[in-house]
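J.: missing the sequence, but the structure's below:
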C-alpha cells in the first residue's frame, strides 16, 4: 500500500503543494498539450495499423491454413504486443522515474516507430516460409515495448503540469491520441483500399494492395515519428518530477519500490482499466473481423471498405466523449463517474445478441447499416467516457518517484487481461457459441472493473507531489 505523505505536513523538506500548483501555471500548456497529444497519436497509429492489418491482410500473407485458423493465428501475434507492454512499462518506467519523463518518452517513440517501419519491409510467408510470422511476432513484441513506455509518460507529462482542480481535463489530451491514431490508421487503409480497388472477399494474393499497398501505412510512420521527435525534444521536464529530484527522492529500483509499497494500487489500477481495454478491442479489432468474416466463421460477410467507413464515423464519438469525461471526472469525482459508466458498459454487453446476430443485423449487402452504425456509436461513446479520465486516475494512485513505473505497469498489465486475449477469445466465442457470448464476456470484464472501483479510493483531490516515507 502507499506510504506517501503530504509534503505540507510535518517533516516536509520542500515547498508547499500550492507552490507546485503555482509553478505549474508557468508551464507552456500549448506545448505540453501538443507533445502529449502528438506522441500518443503516433504511437496509437502505429499500434492500430497492425490491428487493422492483423484482420484484413496478415492472415493471407503471413500464415498458412484455412480462413478460421489463419485469423486465429494472426490474432495471436496481435496479442504478443500486450505481453510486451508490461515489460516496456518496467523498462521505460525505470528510466522515467530516474532520469525524467522527457528523455524516456523520446526513447519510447523511437522504439515503436522503428519496429513499425520494419514491419512494412517484411517478406511474407509465401517468400520465406515460417521466418515471416516469426519476424512479424518479434517486431510486434517491440511495438508493445514502445507503447508500454509511452502512455504513462504522456499521461504524467499532462497531469503533472495541470492546474489545480483541472487535472482530469488536462490529462485527457494524451487520451485523444487513441481516437486520432485510429482515424489516421483506418483512414489511410481506407484510402489505399479504395485507390487499389481492393476486394476483401476475393482474397487474390496477386492483388497490388496485398503485394505492396498494405506496406505504405507502416513505412509512412517514419515521417510521423520525425514530427513527434521534433515536438518532444522542445519540451521541459515536469515541475512535479523536477521538485522530487531536487529533494533527492530518486529510488535505485523503481519497480522493486512500487511493488513493495504500492502492490495494492497496482492491482486496483489493473482491474480499473480492464473493462476499458475489453470494450475498445471488441469495438475495433474484433468487430472488424466479425463484420467482414465469411458465414463459415460466423461473420457477416460485409465489405471491408464499407465497414471501415462506419468505424471512422463511429470513432468520432470516442473523440467527442473523451473531453466530456474529463470534465465529469473533475466535477463529480473519479469513482462515481466511472462506476456509472462501467454499469452502462455491462448493460451494453448484455445487449450484443440483440444488436449483432445475423438474424437481427442481416448479412452481406442486406446488412442493416444504420443498426451497425448505432451499435458502433454507442460502444465508442462509452469508450470515450471510460477512457477519458484514466490518464488522471492511474497516476493519482502512485507517489511521484515511482509514478511512471506504477501507472505504466497497472495500465499495461490490464492490456494482457483485457485486450491481448479479447480479439482471440471473441473470435473463438462467435464460432463456438454465437455473438451473444461475446457480449457476456464484456459484461464479465465490467463486473471485475466495478469491484475494483468500489474498493478504490477517490483521488481527485490528491496532490501529485508526494514524498515517499523512508
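T.: Good, I have the coordinates. Remember, predicted model here, so these are calculated numbers, not experimental data.

J.: contacts and neighbour counts: CA atoms only from here.
T.: Will do.

J.: Give me the contacts around stretch 32-44.
T.: For stretch 32-44, the external contacting residues (CA atoms under 8 Å, 6 or more residues apart in numbering) are 109, 112-113, 147, 150-151, 154-155, 157-158, 173-182, 221, 224-225, 228, 231-232, 235.

J.: So which elements touch the helix or strand hosting residue 277?
T.: Taking DSSP states H and E as the criterion, residue 277 maps to helix 274-281. Here helix 274-281 touches helix 334-350, helix 369-387, helix 403-415, helix 422-433, helix 436-455, going by 3 or more CA pairs under 8 Å, 6 or more residues apart in numbering; DSSP states H and E.

J.: tilt between that helix and helix 422-433?
T.: Interaxial angle, helix 274-281 versus helix 422-433 (axes from the mean of the first three to the mean of the last three CA atoms, to 10 degrees): 70 degrees.

J.: Please list the residues outside the very next helix or strand once past helix 274-281 that contact it.
T.: Downstream of helix 274-281, the next assigned helix or strand under DSSP H and E is helix 287-292. Helix 287-292 is contacted from outside by 55, 56, 200, 298, 299, 300, 301, 302, 303, 304, 307, 427, using CA under 8 Å, 6+ apart.

J.: put this beside the first:
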C-alpha cells in the first residue's frame, strides 16, 4: 500500500472536517454579511439618485442632482481611511473581530440616516448630518469586503479559493439587488407620502438586517494561516510600512486593477438617474432592470470564480474587462436611443454587462487581489489598494453626471469607463498568476513572476 492509500486517522479526519466546515461557514458568512452590509451601503446610493435632491438640496437648483450624487462619493473618501484602520487591526488582532465591528458601524449609521430631518425642517444641518453619516458608512465599508474576501480565501482549499471567495461578491451583489428592489414597492405610494416617510423605510429596516448579520458572523473562526502567523511571531507591527517597503509594485498593480469597479456605480447609480431623467424610462422599470441584472449576477459570480480555479485568474479577469469596454458603449448608446417602449435591447445589454462581463472581473478579484500579498499584510494590502481604486467608483456618478450634462452625452461617459477598465486590464496582465500557488506560499518574492 502506498503512502497516498494509507487511511487517515480519526484525528486527521476530524481536522479535515473542521477545515471543510470553516471554509463553508466563511463562504456563507461572507455572502450574508456582505449582502446585509452592502444593502445598507447601496440603499443610500439609490435614495441619492431618486430622492435626496428634493429633500436635502432643494435650493441648489439645477446643481441639486449633482450635489445629491456627490454624497455617494464622499463615502469613498473615508473608505481608504477605513482600509488603513481595519486592515491594520485585521492583520494585527484578527479578521473576525474587525468584521463584527465594521458591521455594527454600518448598521448604526444607516439606521440614523432614516431618522434625519429634511432641509425644510432644520436647514443646512440636514445635508451636513447626511454627509457625516455617509462618511461613517464609508469608514465601515473600507474594511468589509477586503476582510471578508481575505478570510474566505484563507479558509478555502488551495484549489478552490476563487470559488469560495467569490461568494463574498455574490453577497455584495445580492445587497445591491435588495437595495434596488426594496424601493420598487415604494413607488406605489403617493409622491407626498414617498418623500415624507416612505423613502425612510429601507434605512430603518437596517436594524433587523444588522442583527441577522451579527448572528452569522459570530460563528466564524480565524483562518489557520493567520493563527500560525501569530504563533510564529510573524505579525507585522505596522502593515502599511511593510507594504510600502516590500510590495510597492504589487500595491500599484492591485490599485490599478481596482479601477474596474467604477462600472458598478456607473450602472447601478448613474444610469438609474440617466434612464429616468434623459431617456424618460419609468423609474420602476429602471429599478427592476438593475435588480434583475444583479440577481442573475448573484448566480453567475460563483461560476466565474470556479472557472478561475480551473483556467486561472488572469484569463477570466482580462476577458471580462475587454467585454465590459464593448458592452458599456453598446448599453449607454441603447439607453440614450431607446426611451420608454423600446427597452428590450436595453434589458439584454444591461444583463449581459452586469451578469456577464462585469461579473467575470468582479468574481475574480476577491481571490486574485489578496493572493498577491503574504498573510502578514494581506488584509491591509487588499483593503488599501481596493479602496484607493474605489475612489473613482465613488465619484463616478457625479463625474458622469458632469460629463453627460443636460444634453445626455453618453459617449463621454462610456469613454471614461473604457479608460478605467482598460487600465485595470493592463495591470492584470502585468500581475502574477496565483491560482495554482498554495495558500501558505502566496505573496513570497519568488512567486512574483507574471
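T.: It's in. Since this is a predicted model, take the numbers as computed values, not measurements.

J.: From the contacts of helix 287-292 of structure 1, which land in helices?
T.: Among these, the residues falling in helices (DSSP state H) are 55, 56, 304, 307, 427.

J.: Quick check: the aligned residue for the second one in structure 2?
T.: For residue 56 of structure 1, the aligned position in structure 2 is residue 50, judged by TM-score structural alignment.

J.: Could I get the contacting residues of its match?
T.: residue 273.

J.: Spatially central residue for structure 2, please.
T.: By CA atoms, centre = their mean, structure 2 has its centre lying nearest to residue 172, at 5.6 Å.

J.: Go through the helices and strands packed on helix 274-281 of structure 1 and pick out the most buried.
T.: Of these, the one with the most neighbours on average (mean count of other CA atoms under 10 Å) is helix 403-415, at a mean of 30.

J.: average gap between that helix and structure 2?
T.: Taken over the aligned residues, the distance from helix 403-415 of structure 1 to structure 2 averages 0.6 Å (mean CA distance after the TM-score superposition for structure 1).

J.: Name the helix or strand for the residue nearest to the centre of structure 2, please.
T.: Using DSSP H and E, residue 172 of structure 2 falls in helix 161-181.

J.: What lies in contact with the following helix or strand past that helix?
T.: With elements assigned by DSSP H and E, the helix or strand that comes after helix 161-181 of structure 2 is helix 191-196. Applying CA under 8 Å, 6+ apart, the contact partners of helix 191-196 of structure 2 are 51, 55, 186, 187.

J.: To what extent is the third one buried, counted in neighbours?
T.: Looking back up the chat, that one is residue 186 of structure 2. Summarising burial for residue 186 of structure 2: neighbours were counted as other CA atoms under 10 Å, giving 17.

J.: now residue 196 of structure 1
T.: For residue 196 of structure 1, using other CA under 10 Å, the count is 15.

J.: residues near residue 364 of structure 2, how many?
T.: Neighbours around residue 364 of structure 2, by other CA under 10 Å: 31.

J.: Pretty sure it sits against residue 306.
T.: No. Judged on CA atoms under 8 Å, residue 364 of structure 2 makes no contact with residue 306 at a distance of 9.2 Å.

J.: shared neighbours of these two, which are they?
T.: residue 162.

J.: distance of whichever residue in structure 2 pairs up with residue 258 of structure 1 from residue 427 of structure 2?
T.: By TM-score structural alignment, residue 258 of structure 1 lines up with residue 243 in structure 2. Distance, residue 243 of structure 2 to residue 427 of structure 2, by CA to CA, to the nearest Å: 18 Å.

J.: Residue 212 of structure 2 now?
T.: Counting by CA to CA, the separation of residue 212 of structure 2 from residue 427 of structure 2 is 38 Å.

J.: Residue 218 of structure 2 now?
T.: Counting by CA to CA - residue 218 of structure 2 and residue 427 of structure 2 are separated by 36 Å.

J.: Same question for residue 172 of structure 2.
T.: Distance, residue 172 of structure 2 to residue 427 of structure 2, by CA to CA: 24 Å.

J.: Which positions in stretch 228-240 of structure 2 come out as buried?
T.: For stretch 228-240 of structure 2, burial by neighbour count (16 or more other CA atoms under 10 Å) applies to 229, 230, 235, 236, 239, 240.

J.: re earlier: redo the helices and strands packed on helix 274-281 of structure 1 as TSV? Include distance to residue 5 of structure 1.
T.: Conversion of these to TSV gives the following (distance: least, CA to CA, whole Å):
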stretch	distance to residue 5 of structure 1
helix 334-350	21
helix 369-387	28
helix 403-415	14
helix 422-433	39
helix 436-455	21
